[in-house]
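Trainee: here are the coordinates; sequence isn't available:
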């Protein structure tokens, strides 16, 4: 199986069977993000511990396969991380998708599958949508449109 095919399968799996999908009623941080160019919308819910560790993360919303898969992958990647670790991961993903660097080997779990998205610049906003919501939730908890 070629690497592109493997990436495609992982994206489709997370899009069809998103992990941690659904609202989190007992959250203490949340943020919404909307991609105005395509209509994708994500709401991200976090429960941070008093020490700033992400205890629970969930998402809801609707969007294309890439935005849904990226949100699903995000929830798996940041669960248990500190807010600072999650913000550092946001920076790595942003660099990966914008092509300013390719830290694929530095990414936990299946996040490297998002690298294929950078070949389609019009889809980078879809992949970054939930990550922008994460950044907002960690910094302010306010709603955001991208």
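Mentor: Arrived safely. As the structure is a prediction and not an experimental result, all values here were calculated from the model. Numbers count the residues shown, from 1 in each chain.
Trainee: drop to CA atoms for contacts and neighbour counts, all remaining ones
Mentor: OK.
Trainee: helix, strand, or coil at the closest residue to residue 142 other than its chain neighbours?
Mentor: Distance criterion Cα to Cα, 6 or more residues apart in numbering; nearest residue to residue 142, sequence neighbours excluded, is residue 31 at 5.3 Å. Following DSSP: H, G, I helix; E, B strand; the rest coil, residue 31 is assigned to strand.
Trainee: can you count the residues close to residue 31?
Mentor: Counted by other Cα atoms under 10 Å, the residues lying close to residue 31 total 25.
Trainee: what number of residues lie near residue 132?
Mentor: Neighbours of residue 132 using other Cα under 10 Å come to 24.
Trainee: this is the other structure I want to compare:
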């Protein structure tokens, strides 16, 4: 199992060093900001949607390795997905990082399964899920600011 943990760690570190889709999306028609005051993570997620399908997804901001890697992998995972498919992916990912996913379900998450170990560190759940909550806000209430902490 150590080999798998090392692989997961390497994927997270690679996406932190060289995040995919890390830029402002000039022609976005959806956007939301995310803030995790406990860790200092702050990011914005931009979407370009056509006919209820995410054509493009990008993000930009600063944060810990888990937060940035999660946003990087998320933006790639939701491209080409319908709003409903993206919401279902959000739900599965959230259950993964909170330890509530069924044993067979990580297979349905592809590379996102690298975050399975996050559930053992509750404070890191907020880091891993911040970009996902911003994605959900961009889908539901464009322009909204989401926070991992309630005011």
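Mentor: Perfect, thanks for sending it. Bear in mind the structure is a predicted one, so any value in this text is a computation, not a measurement.
Trainee: can I assume the residue nearest to residue 142 of the first structure is in contact with residue 144?
Mentor: Yes. Assessed by Cα atoms under 8 Å, residue 31 of the first structure is found in contact with residue 144 at 6.9 Å.
Trainee: what sits in contact with each of these two?
Mentor: Common contact partners of residue 31 of the first structure and residue 144 (Cα atoms under 8 Å, 6 or more residues apart in numbering): 133, 136.
Trainee: top helix in the first structure by residue count?
Mentor: Using DSSP state H, we find that the single longest helix of the first structure is helix 121-139.
Trainee: average offset of that helix relative to the second structure?
Mentor: Superposing on the second structure and averaging over aligned pairs (mean Cα distance after the TM-score superposition for the first structure), helix 121-139 of the first structure comes out at 0.4 Å.
Trainee: which residues in the second structure does that helix align to?
Mentor: Under TM-score structural alignment, helix 121-139 of the first structure corresponds to residues 122-140 of the second structure.
Trainee: how about that stretch: buried residues?
Mentor: 124-139 (16 or more other Cα atoms under 10 Å).
Trainee: and these, which two are the farthest apart?
Mentor: Spatial extent of these (Cα to Cα) is set by the pair 124 and 139 at 23.8 Å.
Trainee: can you give me the distance of residue 129 of the first structure to residue 3 of the first structure?
Mentor: For residue 129 of the first structure, the distance to residue 3 of the first structure equals 24 Å [Cα to Cα, to the nearest Å].
Trainee: repeat that for residue 33 of the first structure.
Mentor: 30 Å.
Trainee: likewise for residue 16 of the first structure?
Mentor: From residue 16 of the first structure over to residue 3 of the first structure the distance is 20 Å, taken as Cα to Cα.
Trainee: if I pick the closest residue to residue 118 of the first structure other than its chain neighbours, what's in contact with it?
Mentor: Nearest non-adjacent residue to residue 118 of the first structure, counting by Cα to Cα, 6+ apart: residue 97, 4.9 Å away. Applying Cα under 8 Å, 6+ apart to residue 97 of the first structure gives the contacts 114-115, 117-118, 124.
Trainee: let's have those residues in TSV, adding secondary structure and distance to residue 68 of the first structure.
Mentor: Listed next are those as TSV, based on DSSP: H, G, I helix; E, B strand; the rest coil; distance: Cα to Cα, whole Å:
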residue	secondary structure	distance to residue 68 of the first structure
114	helix	12
115	helix	15
117	helix	13
118	helix	16
124	helix	13
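Trainee: which of those are buried, as a PyMOL select command?
Mentor: Buried members of those, defined by 16+ other Cα under 10 Å, are picked up in PyMOL with:
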select buried, resi 114+115+117+118+124
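Trainee: isn't residue 25 of the second structure up against residue 47?
Mentor: Yes. At 7.4 Å, residue 25 of the second structure and residue 47 qualify as touching, with contact defined as Cα under 8 Å.
Trainee: any common contacting residues for those two?
Mentor: Shared contacts of residue 25 of the second structure and residue 47 (Cα under 8 Å, 6+ apart): 57-58.
Trainee: between these two, which one's more packed in?
Mentor: The neighbour comparison of residue 25 of the second structure against residue 47 (other Cα under 10 Å) goes to residue 47, with 28 against 19.
Trainee: doesn't the more buried one fall inside a strand?
Mentor: Yes. Counting by three-state DSSP, residue 47 of the second structure is part of a strand.
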